[in-house]
Structure formats: C-alpha cells, structure tokens
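J.: No sequence on hand, only this structure:
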C-alpha cells in the first residue's frame, strides 16, 4: 500500500466493515417480510405477550441486582480500605469467566429438590418430602435473575470502578470537610459523576441477557431470544422467527439509544471527573471493626455465588465423573473444533477491526467514522438473531459458488459456507468485531496526529507508517482484544448451536447437549475447561480499572 493507493484501499476496508454488519440485518428484514401473515397473528396473540413480559421482568430484575451489586462493590473497593480489599478487587471480576448457561446448570443441580442444599435442609429439620417445606424454585424468573445477576454484575462493577478511581477526589474531600456523611457524598457527588459509566455497564448486562438462550431455556424463562430460537428450530418457521427477531432488535435499539443519551448527559460532568491530578491518589477511608468486616462480607458474597460455588461444584463433578467413567475420547476433538473457530474469529476481527479503525483515521472523514461506528453495532445483535439474519447472505454466496461450479464443472458443489465452520467464524467475527474496533480506536486516539504528519513529511508510505508507528503502539490493546474475542467465542452458545456443521460440536454445544438430556454432570469437565480458559482475561480486566493504566 503506497501513499496513492491508501485512500482507495481504506475506503474499501471501512465499507466492508459496515457491510459485514449490514448483511445479516438485510437478511433478517427479507426473512421477516416474506413471513406468513397468519403466523404473525398467532405470534402476536400467543407468543409475544408472554415473551415480552418475561423479557421485561428478567431485564428489570437484572438491572436492579447488577446495579446494586456492581455499583456497591465498586464503591466499597474504590472508596474504603478493609480486610482483603486488594484480593477482592480482582476476585470480583472472576464471574465473567462463567457463561450464564453453565451457572444455570450448576444451580439447578445444587438448589434442586435432590440437590445438596435441600437434602441438607431435610436432614437438618427432619423433612421427608419436598412438599413438607417451601423452597424457592430456581427454575423461574426470580431464579434466572439470581443466577444471571451474579454472573453479569462484573460488567457494572468494572465500569463503575474505573470511574470511581478516576474521579477528582478533591470534590468529595471538600464535601466531607463541611460535614457531609460518606453516604451523602456518594449520593450527591460520586454516583452522579459515574452515571454514564454505570449506564454503559448496565447496557452490557442487558445485551448479554438478551443474547442468552441456554440459561433462560433451562430455567423456564420464555424470553424474546428464546422465542426466536424455538420458532426457528421447533416450529421450522424462519419467517416467524425473523419477525420475532425484529421485535427483539427494537428492544436492543432502545437500550443503545438510552446508553448513548446517558453518555451525552455525562459529558456535562466530564470536567469534574477523570482529569484531576489527584485522581487515583486517594487510597480510601479506613473501615475499622465490624464496618471493615462487613465490607469484606459484602464483597465476598458475590464472589461466592458467582464463582466459588459453581467452580467447586464443577471441579467435584469433573473428578468424580472422570474417575468413574473416564474422559470422553471425543472431548479433545470438540475442544480442537472450538479452538479453530475461536482462533479464526480472532484473526478476522483483528484484521478487519484494526484495518477499519486505521482506515477511518487515514480518511479522516465523517462518513468513514460512521461506517466504523455502524460496524460496532454487531455486539448489540444477539447470537440467535445474527445466525438467522446470515442465512440469506450465506444462501446467496452458496448459490453463486454453485453457479460458477456448474459453468466450469457441470455440477454444483453443495453448501460451501452455510454448511461449514466458516459460517460460525463469520458470525462470531460480526458479533465481536466491536471489541477490536473499540480498543483500536481508543488506542489510536492516544497517538498524536502530529506523528502521522511527521511521517508523511518524511516521505513514509501509509504501510510504513502503520508498521513502524501504529502497530507497535497498539500492540497491547490488540493483544487484549484478541484475548477477549477468543474467550467470548469459546463461550458463545447460540451461534455455535445454530450454525455448526453436521456432526460437529464445540465445548459449549457439548455441554448444552448433556444439559438438555438432564445429565449435565457428565459434561462437567468440558464446562470446567471453558471456565478455566476464561479466568485469564477476567483477571486481566482489573488492570484497566487502575488510574493511569493504558493497557
């Protein structure tokens, strides 16, 4: 790429990134418009009311639980010193290593009628039957809020922690000097300044909840996403599934709008937060006695429910099942398939995400930045919706391959994309492309444009400038993006479940197949493997919550 060809190549890259996301949206719209009107009437009358109500209750419950737990723990860690604070600061991120569906499977076994908790209650109080006492049913909306809330709260925790630690502590100290209590300072100063970050964290929670099908299906919550899944697979109605998916996208669009609006409101307070020389210098107020141990307990409970209990259960079951039945010989093959798909997604997202962000910088036009922003909407598309929307583009590509094959060979070649692992890689890449573009743009924003100008003045081509200036400076951010994309691809269930080739399993679908047959414990080793790999990036994320950290 030389200086003359750079603008044309850059335009192609940013347009390709936007089309990458536009293709499934166009395919989804085409499916929805071609759907049967009578089926749509049935969906409106019988499916959507229940799905909308269950989705609303689940999301409201998660917003409350994740907001209280995430903001509360972040405020304690950022504002106070108490026993175990340093360790709890990173332990609170570990629930991110767990996919929600695995935690749901675990708690159904632990809290079920034949699980250890109810068994202990019967032994302790002499109950003989489950009907002799009352115990909350984990397979309910309340159970789903509990299970998913203690897995997803770290999104809010990390967002709030970054903001709390980067705020101008002089404002809070001034309020304390004039007699304001710590809780009034938090209510009137700290929380209002952190509101945009908290809103962003909550939006991630709600998008992850909307993406889920495994936990909601297993816990008996009929969400909009699960309705798309059931309408597609169980009823074989692609048009009805697409119409339901469009309703789901309206909900997603509302969340995105609310988050962007909150971010705009937050700009009014930006001058008070994050730019003080004293930001991060405040080590927190010492909590003594029962207050300190109370803070330790408050931060330990989410860690226990979101990570320690599920990990201990999986480890125990993995050891018992492996000793009793041995290790499934196919597990290594399924792990290899998962590794290949996740690695392919990493390669595609890094090339396209960094390429689009870099191209937008070179073009320096509003339309290019708009294309990159549009490509960033992929994460807002639930995996089920994304898989459904890609069916039409995949069919068009396969038809083109077959048409060319008939011209040259006289016969078609069948399903080339839709029937191969490439479908999974493409879908994963679209969904997780925003991770790379977000980190790349954040990294590029810290590279002065004067460096680009000096390089051009010295006669350096665009390729030389990227290779010698941008890539070395962006290497930490791109490495972090690659790690996050790999682990998220590893955990993704809906895309792998809907688009995997015949007779191919990933670790997530392998666990799912055992769970739906009621023998989840037999897949404990595979579930533990998913979690073990996810621990590394979960622990690394706390580094980005430290003041002044640049990755």
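T.: Right, received. Where do you want to start? This structure is a prediction, so every number in the text was calculated from the model and none was measured. Numbers count the residues shown, from 1 in each chain.
J.: Every contact and neighbour count from this point should use C-alpha atoms.
T.: Noted.
J.: Pull the number of nearby residues for residue 264.
T.: 12 (other Cα atoms under 10 Å).
J.: Equivalent analysis for residue 290, please.
T.: As a burial measure, residue 290 scores 9 neighbours (other Cα under 10 Å).
J.: In terms of helices and strands, where is it?
T.: helix 289-303 (DSSP states H and E).
J.: so residue 385 touches residue 245, yeah?
T.: Yes - using Cα atoms under 8 Å, residue 385 is in contact with residue 245, at 5.9 Å.
J.: Looking at those two, which is more packed in?
T.: residue 245 (28 against 25).
J.: Let's verify that one: helix, strand, or coil?
T.: Of the three states, residue 245 takes helix according to DSSP: H, G, I helix; E, B strand; the rest coil.
J.: any idea how far it is from residue 214?
T.: 17 Å (Cα to Cα, to the nearest Å).
J.: before we move on, which element is the spatially closest residue to residue 74 that is not a sequence neighbour in?
T.: Of all residues not flanking residue 74 in the chain, residue 161 sits nearest, at 4.9 Å (Cα to Cα, 6 or more residues apart in numbering). According to DSSP H and E, residue 161 maps onto helix 141-166.
J.: Give me the packing partners of the helix holding residue 290, helices and strands only.
T.: When contacts are defined as 3 or more Cα pairs under 8 Å, 6 or more residues apart in numbering; DSSP states H and E, helix 289-303 sits against helix 48-79, helix 85-91.
J.: So for the shortest one, what gets flagged as buried?
T.: Under the neighbour-count criterion of 16 or more other Cα atoms under 10 Å, helix 85-91 has 85, 88-91 buried.
J.: which stretch of helix or strand covers the spatially most central residue of the chain?
T.: Nearest to the geometric centre of the chain sits residue 208, at 5.2 Å (Cα atoms, centre = their mean). Assigned by DSSP H and E, residue 208 falls within helix 191-211.
J.: what comes up buried for that helix?
T.: Buried-residue list, helix 191-211, by 16+ other Cα under 10 Å: 191, 193-211.
J.: Same question for stretch 65-80.
T.: Of the residues in stretch 65-80, those buried (16+ other Cα under 10 Å) are 65-67, 69-80.
J.: And stretch 459-472, by the same measure?
T.: Neighbour-count burial for stretch 459-472, counted by 16+ other Cα under 10 Å, picks out 460-462, 464-466, 470-471.
J.: taking these one by one, which sit in helices?
T.: 462, 464-465, 471 (DSSP state H).
J.: which of the residues you listed lies closest to residue 51?
T.: Comparing those against residue 51 with Cα to Cα places residue 471 closest, at 46.1 Å.
J.: if I look at the closest one, how far off is residue 345?
T.: On the measure of Cα to Cα, residue 471 and residue 345 end up 20 Å apart.
J.: My guess is residue 238 contacts residue 227. True?
T.: No - applying Cα under 8 Å, one finds residue 238 not in contact with residue 227, separated by 11.8 Å.
J.: what about those two, which has more around it?
T.: Per other Cα under 10 Å, whichever of residue 238 and residue 227 has more neighbours is residue 227, with 27 against 23.
J.: list the contacts for the residue nearest to residue 286 when sequence neighbours are not counted?
T.: Leaving aside its chain neighbours, residue 286 sits nearest to residue 81 (4.6 Å; criterion: Cα to Cα, 6+ apart). Going by Cα atoms under 8 Å, 6 or more residues apart in numbering, residue 81 touches 283-287, 292.
J.: Presented hereafter is structure B, for comparison with structure A:
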C-alpha cells in the first residue's frame, strides 16, 4: 500500500507534459531564439568592433535616445493623466465626444505624423505660407518658424501621438476609484488641485506606470519619425549600420544595448507599481463629475481638444487634402501602390491567423495547467511569449537573421541529399516577415484569449471532461464559440499592428517587396510627400478600427467594474 501511495505521489509531482504544453513551450522557445541568436551574432564581430561602436556610435545615439525617452515620457504622462482626470472628474460641453476622441491619435503611426508635419510646417508649406500672408511677409527669408527637425520636434510629435497609452490605463483607474475616498478628502477641506494631487494621483500611479512604459517602448521601436526628423537614435543606428554599412555584427551589438534599455524600462515600470494594492469590502461607487460653467468649461474643452487636434485632426486632414488634390488633378493611384496595398493585406492576414493561433495555444495550455494545479511551465511559456512585444522591431529582426540562415542551411542540406536545387526558403521571404510579426504580437492574442477564457466558468471544463472529451475537442466544441468576441478583437488589433509595422518590415522584407509602410517610408525619404499621402491615409483608416473598438469596450468595462 505504501509503495502504491508513493507511486501515486510521484505521478502527481511529475510535470504533465501534454501536447498543448509542449506546443506552448515551442512557441516560447521560438520567441526566445532571436534574443539568444542576437548575442551570438554580436560575438561574430572583430576584436575592435565593439570598442569602435562604444566610442563612436553608442554615445551620441544612446544620449539622443535617453533624451527622447525622457522628453516623451514626461509629455505623455502630463497629457494622458491630465486628459483622463479632466473627462472623468468634470462635466463640460463636449466632454462625451472628447472622452473617445482622445483615443484617436492611436490610429496614426508615429512615422505618419512626422511625415505630415514635415510638409505642413515646411517653410513653403500651408501653415507658414498662411502666417506670412496674415503678417504681410512675402518670402520665407523675411519670416519663418523654427525648424521642426530635431530632438525637440520629435519629442513633441511623439508625445502627442503616444499619450493615449497613458490616457487609457489612467482613465480606467480613475473610473474605478471609490467616490467615498474623494468625498472624504473634500470633507477634510481638500480643494480640486489637492484632491487630484494627494488622493487620485497616488492611487493611479500603477496605471500611469503601465501606460508610460508602453509609450516608451513604442518610442524606442520608432524608426520613421526619428529618421525623418533627423534624430540619430539607437534604432536608427541599428538600421543604418546593417543596411547602409552592411555590418551585421555591429548592428547586433547596438541592438544588444537597446535590449538592455528595454530591460531597464520594464524594471522602472515594475518599480512604479511596487507595493500598490487596493482593497475594499464593498463594490466601489464611481465619482460624481463636477459641472464646470462659463470660461472654465470652455477652457476645459480646449484643453481636451488640443491633443486630438495636434495628434489626429491636423495630420489626417492634411492626408485627406493631399489625397483629394492628387485625385482631383487626375494623378490617380500608382499601380505600384495597389501592389503594395495587396502585399500589406496579404502579409497582415497571414500574420493575424498565425498570431491568433500561437496566442490561443499559450492561453489554452495555461488554462489546462491551472486546472491540474501545475501552472509553472505554462506560466513561464506565457511570460516568454510576451517578450516579443517588448523588443523593438529592429532588435527582433536582427536577432531573427541568424536563425533564419541556420534553418535555410539545414533545409538546403536536406534538399541536396534529395537531389533538389538549394534555395532560400525563409531568409528574404514573406514567411520571415510573417514570423517576425507573430513573435512581436503574440502576446496581444495570448492576453485576449486568456482574458476570454477567464470569463468561462471552470464547471464547463469539468462537464466536458466528464463526458470524455479530450482537451482539443473541448476547446473546439465548448470554448471556441465562447471565445469568438475575444479572438475577433485580438485579430483586429494584430491585423492593424501588422499593417503599421515599419522597422521589422524594412529589415526582413523580400527584395522588391513593398508594403504601405515601406512605400510611405521611401516616398518621405526622397521628399515626395504628395505621392505617399494616399498610402498614409489608408494606414490611418485601418488604424481607426481598433480605436473604435477601444472607445466602445474600454469605458463599458470600467463602468461594469464599478456598477453596484
């Protein structure tokens, strides 16, 4: 009897490596492989390469990157937190419209905003031409605004585009804060400023830290806006070192330094959320908005509208006007642009199906492991699968080059053994691009699938197992129908992110293969702004889809969290 009990104990203690867990570990391993290969690629450089990069490239690039991150971080926190508090705590004309309109800059990629403002604020552009006409000047030599190109302009533009990351998380936190806490502070004599500074802001610090970290990771991933505006960041240095100088080990070494910076950003975000807990025995009652009157109400509307105007309305109106002018002049759309649009849709669709599948594997393996009360390996796979989103696209692309080459070498040995002609199977193919998108956006699908599974009661799993359904059939017949809204939302987000992705696409695309993002990048690089307006407008229109989804689901979820 003792022997049987010991055997049963060992069976329970032994990790249960079923097919779903193995598949999840495989997905996690594929995500980790480029990061490990990055270090191997960096080690292939000559002995003096690292010292040269450390002395000549990294100081200026790292300093510009740090200044850019600091400036954008301060700006997104101020704009996002201020806007969230304004539409949550006060009632003023247009507040309902501003509450969702403040999300609109998310639809415009950073490189498109830089592209639009470079033409809008050009000395011969519409803004400065109108100002000279109003002021009575005839030439740009007589009057011109400061050049937007530079670190300051880059900080302002990125800040007004990326603040919604802070706005979303912080507004959700403000909407779920208990009104009793704020009313108690008012009873103790706290004014509006003290109420925000001493009560609401400390409670919202974890949400601010999460939103700011996401905005800074997007800033670090940016390549188009920084290059258009003449800021030599680490991301731009990786691209120019590999593409312009054909120095892959040097690019890998700069990418390693960027990876260290990513780790620091994540550590700062975790530090900002340390020891932050909120507990209540009662469901919190949402705060009552204070109505503003007169000049204060219109000032609040102007303050809420300014980020929307700068981050969305102005660049989008410019793109619409330029596109209309092109069509009105009979220019039409270049056949190459239609080809680029088809390439974009094709790659984004393939990446969406593959990414949602990988995310579902990660989330389902974790669900099964939690049911068996052995979630350690599945949780580790989920965390490893989330690393891709934190890694900038340039770093991920450089790390993928070596594994792609290893796979092609091994496959070609097999082809030669079968008497077939060797060829590049993954390197420089659409498959490599799809793989990069899957690794970068897998956590979006995994997080959405995990959230959807969390809303499905465990009793359904137990009933299906009681009827003898294995895990795969249970997923197909019971859970997938219930997961359709979550998976559809994840697919939409992944699809639009894949359409907008620029850094990884620039580095891994096949020869003579253009997407809308790379088409726009090429037009902006040669100064042909009128040719890229149509491509930019198509990307912005696609980006509006997840913004509409967020504007409909975010506030509803927050209201549900505080409803009695």
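T.: Nice, I can see it. All of these numbers come straight from a predicted model, not from anything done at the bench.
J.: hmm, back to that, how big is the offset of the helix holding residue 161 of the first structure relative to the second structure?
T.: Here the mean offset of helix 141-166 of the first structure against the second structure after fitting is 0.7 Å, by mean Cα distance after the TM-score superposition for the first structure.
J.: Quick one: the residues in the second structure that that helix pairs up with.
T.: Residues 151-176 of the second structure are where helix 141-166 of the first structure lands when matched by TM-score structural alignment.
J.: Run through the neighbouring helices and strands of the longest helix seen in the second structure.
T.: Under DSSP H, the helix in the second structure containing the largest number of residues is helix 335-371. In this structure, helix 335-371 of the second structure makes packing contacts with helix 19-42, helix 376-385, helix 430-454, helix 480-500, helix 516-525, judged by 3+ Cα pairs under 8 Å, 6+ apart.
J.: Give me the next element, helix or strand, following the first one.
T.: Meaning helix 19-42 of the second structure. Past helix 19-42 of the second structure, the next helix or strand by DSSP H and E is helix 49-52.
J.: Now that following helix on the first structure. Mean distance?
T.: Using mean Cα distance after the TM-score superposition for the first structure, helix 49-52 of the second structure ends up 1.8 Å from its aligned counterpart in the first structure, as a mean over the superposed pairs.
J.: residues in contact with that helix?
T.: In contact with helix 49-52 of the second structure (Cα under 8 Å, 6+ apart) are residues 250, 253.
J.: Which part of the first structure matches it?
T.: Taking TM-score structural alignment, helix 49-52 of the second structure hits residues 39-42 over in the first structure.
J.: Check stretch 29-40 of the second structure too.
T.: Residue span in the first structure matched to stretch 29-40 of the second structure, by TM-score structural alignment: 19-30.
J.: Show me how far the matching stretch is from its chain's centre.
T.: 21 Å (Cα atoms, centre = their mean, to the nearest Å).
J.: hmm, who's touching that stretch?
T.: 242, 245-246, 374-375, 377-378, 385-393, 430.
J.: Next: stretch 195-210 of the second structure.
T.: Under the contact criterion Cα under 8 Å, 6+ apart, stretch 195-210 of the second structure has outside partners 77, 81, 166, 169-170, 173-174, 177, 181-182, 185-186, 269-270, 272-273, 276.
J.: do stretch 464-478 of the first structure as well
T.: 350, 436, 439-440, 443-444, 447, 451-452, 455, 551.
J.: Return the member of these nearest to residue 309 of the first structure.
T.: Once Cα to Cα is applied, the member of the contacts of stretch 464-478 of the first structure that ends up nearest residue 309 of the first structure is residue 551, at 30.9 Å.
J.: re the thing from before, just the buried ones out of the contacts of residue 81 of the first structure, please.
T.: 284, 292.
J.: how about the contacts of residue 81 of the first structure, which pair is most distant?
T.: The largest separation in the contacts of residue 81 of the first structure, counting by Cα to Cα, is between 283 and 292 at 14.8 Å.
J.: what do we get in the first structure for residue 464 of the second structure?
T.: In the first structure, residue 464 of the second structure lands on residue 455 (TM-score structural alignment).
J.: from the helices and strands packed on helix 335-371 of the second structure, which stretch is densest packed?
T.: Among those, helix 430-454 has the highest mean neighbour count (mean count of other Cα atoms under 10 Å), at a mean of 24.
J.: With the first structure overlaid, how far apart is that one on average?
T.: In the superposition against the first structure, helix 430-454 of the second structure averages 1.1 Å from its aligned positions (mean Cα distance after the TM-score superposition for the first structure).
J.: Isn't residue 544 of the first structure up against residue 160?
T.: No - with contacts counted by Cα under 8 Å, residue 544 of the first structure stays clear of residue 160, the gap being 11.9 Å.
J.: So for those two, which sits in the more crowded spot?
T.: Taking other Cα under 10 Å, residue 544 of the first structure and residue 160 do not tie; residue 160 has more neighbours (30 against 15).
J.: check contacts around the more buried one.
T.: So residue 160 of the first structure contacts 70-71, 74-75, 194, 197-198, 201 (Cα under 8 Å, 6+ apart).
J.: And it, how far from residue 360 of the first structure?
T.: Counting by Cα to Cα - residue 160 of the first structure and residue 360 of the first structure are separated by 30 Å.
J.: go on, residue 116 of the first structure?
T.: In terms of Cα to Cα, residue 116 of the first structure sits 56 Å off from residue 360 of the first structure.
J.: more neighbours, those two?
T.: residue 360 (24 against 13).
J.: And that one, what's its match in the second structure?
T.: So, by TM-score structural alignment, residue 360 of the first structure is matched to residue 366.
J.: which residues touch the residue lying closest to its match once chain neighbours are set aside?
T.: Nearest residue to residue 366 of the second structure in three dimensions, chain neighbours excluded: residue 378, at 4.9 Å (Cα to Cα, 6+ apart). Neighbouring residues of residue 378 of the second structure by Cα under 8 Å, 6+ apart: 21, 24-25, 362, 365-366, 369.
J.: same deal with residue 411 of the second structure?
T.: Counting by Cα under 8 Å, 6+ apart, the residues that residue 411 of the second structure touches are residue 425.
J.: Over which residues of the first structure does the helix or strand containing it lie when aligned?
T.: Per DSSP H and E, residue 411 of the second structure falls inside helix 393-417. Per the alignment by TM-score structural alignment, helix 393-417 of the second structure matches residues 383-407 in the first structure.
J.: mean deviation (superposed) between the matching stretch and the second structure, please.
T.: The superposed stretch 383-407 of the first structure is, by mean Cα distance after the TM-score superposition for the first structure, a mean 0.8 Å from where its aligned residues fall in the second structure.
J.: so what corresponds to the residue nearest to residue 286 of the first structure in the second structure?
T.: Using TM-score structural alignment, residue 81 of the first structure sits opposite residue 91 in the second structure.
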